[in-house]
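Chemist: Kindly return the folded structure for what I paste below:
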Amino acid sequence: MPKPPENWLRAWRMDDAPMLLAAAQEPSLQQQFVQPISSLDEAEKWIQDRGADSAAGTAHAWAICGENDEALGLVTVSHIEPRHSTGWVAYWLLPQARGKGLAVRSVRAISRWAFDELGLFRLELGHRVDNTASCRVARAAGYAAEGIERSRLRYGDKRYDVERHARLATDPEPGEVTGRNGFPGRS
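Modeler: Reported below is the predicted structural model:
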């Protein structure tokens, strides 16, 4: 696993499995997991798979951490396509970690890292159009809105439109964001 781009990001560890299991049960996060996580064994497998993805160079995922190094969320660049120099950015935070600037700082950090270290040129992300908080994160992290993908996602019997955003390596850096306590890195 490559070195994370900032001190509040780190590789996932097996002792994060209980947090990951709890996150997978959180109603606002359940749809973030492609494969359901309903046991500690499944959470540990998810963590192992993130390491394998990184070793293969297809994705790099870090835990977003609080002041005591506790995992509070995820930021990842995945679907890395070397031929086109593109990747897909995703992120989520536990409810108690939201609203502190962690998601914005983490998306900015992984974006700059993907441009500088992986040599990617274009990064994309998407969110349900009813997820206004995620839209704010995308815009604050320098991702321009590019359009709506109609009925892109299906959760149960309901379909959702997705707003697509992208950031290019040549785009200007977005402004500085600080947490509620006034300094970057830890909130």
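Chemist: all contacts plus neighbour counts: C-alpha atoms, from now on.
Modeler: OK.
Chemist: can you list contacts of stretch 142-151?
Modeler: 108, 124, 138-139, 159-167, 171-174 (Cα atoms under 8 Å, 6 or more residues apart in numbering).
Chemist: Tell me which of those residues fall in helices.
Modeler: In helices, defined here by DSSP state H, the members of the contacts of stretch 142-151 are R108, A138, R139.
Chemist: related to what we said a few turns ago, just the buried residues of the contacts of stretch 142-151.
Modeler: R108, E124, A138, R139, Y160, D161, V162, E163, R164, H165, A166, R167 (16 or more other Cα atoms under 10 Å).
Chemist: May I see the residues you listed arranged in JSON lines, with distance to G99 as well?
Modeler: As requested, the buried ones among the contacts of stretch 142-151 are exported to JSON lines (distance: Cα to Cα, whole Å):
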{"residue": "R108", "distance to G99": "16"}
{"residue": "E124", "distance to G99": "22"}
{"residue": "A138", "distance to G99": "14"}
{"residue": "R139", "distance to G99": "15"}
{"residue": "Y160", "distance to G99": "24"}
{"residue": "D161", "distance to G99": "24"}
{"residue": "V162", "distance to G99": "22"}
{"residue": "E163", "distance to G99": "21"}
{"residue": "R164", "distance to G99": "22"}
{"residue": "H165", "distance to G99": "21"}
{"residue": "A166", "distance to G99": "22"}
{"residue": "R167", "distance to G99": "22"}
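Chemist: for comparison, sequence B:
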Amino acid sequence: MMQLIKSNFIERSSVIFCDVLADMAFHDFPIVLPQGSALSSTIISLEQELLESSQRHSQEQLQRRLHPRFAEVGASGRVYDREAIIAQLAREPARDAGALKVESPVALQLSDQLVLLRWKLLAGSPSERSSLWIHEQGRWQLLFHQGTAAAHPQPSAGPEEAVHADGEFTVRRLRLSDAEAVFEAFSSNPDMLRQGDADSPQKAESYVRALLEAGERQQAMAVAYRDRLVGLVCGTVDPANRNAWVWYWMNQNYRGRSLATRAVATLVDYLFDELGLYRLELGLRANNPGSKHVAESNGFLHEGVERGKFLVAGERIDVHTYARLRTDGGSAVMPLPWGTQQ
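Modeler: Below is the predicted model of the structure:
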């Protein structure tokens, strides 16, 4: 009788033990979560929410979504903690709903509490993104995020369809030998006609020569890819008042990668730190959101509107004026590095 009870107990214990193992749901992590699964959809939805302006500009929402130990490594290589990224996003220009979107997401479950989401951001400067989400105290929070500029083919002055690495873009002094590349830039888009008179090789050489012969008054810097000019940033200096008028342009084939934004940051640091200027000014057309992004990202503050200043294709366009003082706060933009030969 005792033997029968013992036998039944052992058999039932084995069944119970196996059931417990099954309930504990041991997995061979990592697991690629199927598209459309509940967990994958939840993480992707949370990531998308963080791309919306209403979330990005809300300190309360960001504190809820970002883990207290959150860290981010930006595309520039700069590291941010939770407080720094919240402060940066507060200064970010507002975007239309849905302007940014999580593309090609792949969710990888690393444990019961961790999910890694790999995805792409195609708006603006295309980038590869990685987000690590952790489940604590009944909710998912973003623990770590990293963005890396995506390598992708684009037209260039060098080999066709070359893949450009951001590390190969620098800022250096303008040279007379840049005239050919200036002509190429002015030929890249009809809107370049508003930047000056350089629509022929001869005019481009005269354009460059005039900037160089102006000496210290024109602080003209080439935005260069592998030392070849693809854009220009310049500060026209008013030495009597220690001010400068900042202006910039990019070859059409190199726009949309934040190169102008980062090159202006390099120029701003030079004008403030090396030349000791106090006030920097710039103006931009009301219908030029790209230029507005360059200005505001670099800490320039809106000071006024010059109504109907420019006549473009028969339409009067307002001009927005911006300025930044040496005493104003800085910006979170990572400047482009100086070339080996400034």
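Chemist: TM value for the aligned chains?
Modeler: Once superposed, the chains reach a TM-score of 0.82 (TM-score structural alignment, normalised by the length of structure 1), with 169 aligned residues with a Cα RMSD of 2.0 Å.
Chemist: Tell me which two of the buried ones among the contacts of stretch 142-151 of structure 1 sit farthest apart.
Modeler: For these, the farthest-apart pair by Cα to Cα is R108 and Y160; their separation is 26.0 Å.
Chemist: so where's the longest helix in structure 2?
Modeler: Structure 2, longest helix under DSSP H: helix 2-24.
Chemist: Contacts only, for the closest residue to Q88 of structure 2 other than its chain neighbours.
Modeler: Counting by Cα to Cα, 6 or more residues apart in numbering, A332 is the residue found nearest to Q88 of structure 2 once chain neighbours are left out, at 6.7 Å. Residues counted as contacts of A332 of structure 2 (Cα under 8 Å, 6+ apart) are Q88, S297, N298.
Chemist: Map the second one across to structure 1 for me.
Modeler: The one in question is S297 of structure 2. Structural alignment (TM-score structural alignment) places S297 of structure 2 against A140 in structure 1.
Chemist: okay, now that match: neighbour count?
Modeler: 20 (other Cα atoms under 10 Å).
Chemist: How about the one 5 residues further on?
Modeler: Taking other Cα under 10 Å as the criterion, the count of residues near A145 of structure 1 is 17.
Chemist: cool, the one 4 residues further on as well?
Modeler: For E149 of structure 1, the count of nearby residues is 16 (other Cα under 10 Å).
Chemist: Now do the same for it: its match in structure 2.
Modeler: For E149 of structure 1, the residue aligned by TM-score structural alignment is E306.
Chemist: Same check on W62 of structure 1?
Modeler: So W62 of structure 1 corresponds to M221, using TM-score structural alignment.
Chemist: Hmm, R172 and that match touching each other?
Modeler: Yes - M221 of structure 2 lies in contact with R172 (Cα atoms under 8 Å); the separation is 5.4 Å.
Chemist: the longest helix in structure 1 is where?
Modeler: The single longest helix within structure 1, with elements called by DSSP H, is helix 40-56.
Chemist: how far out from the middle of the chain is it?
Modeler: Offset of helix 40-56 of structure 1 from its chain centre (Cα atoms, centre = their mean, to the nearest Å): 16 Å.
Chemist: I'd assumed L74 of structure 1 was in a strand, is it?
Modeler: Yes - secondary structure of L74 of structure 1 (DSSP: H, G, I helix; E, B strand; the rest coil): part of a strand.
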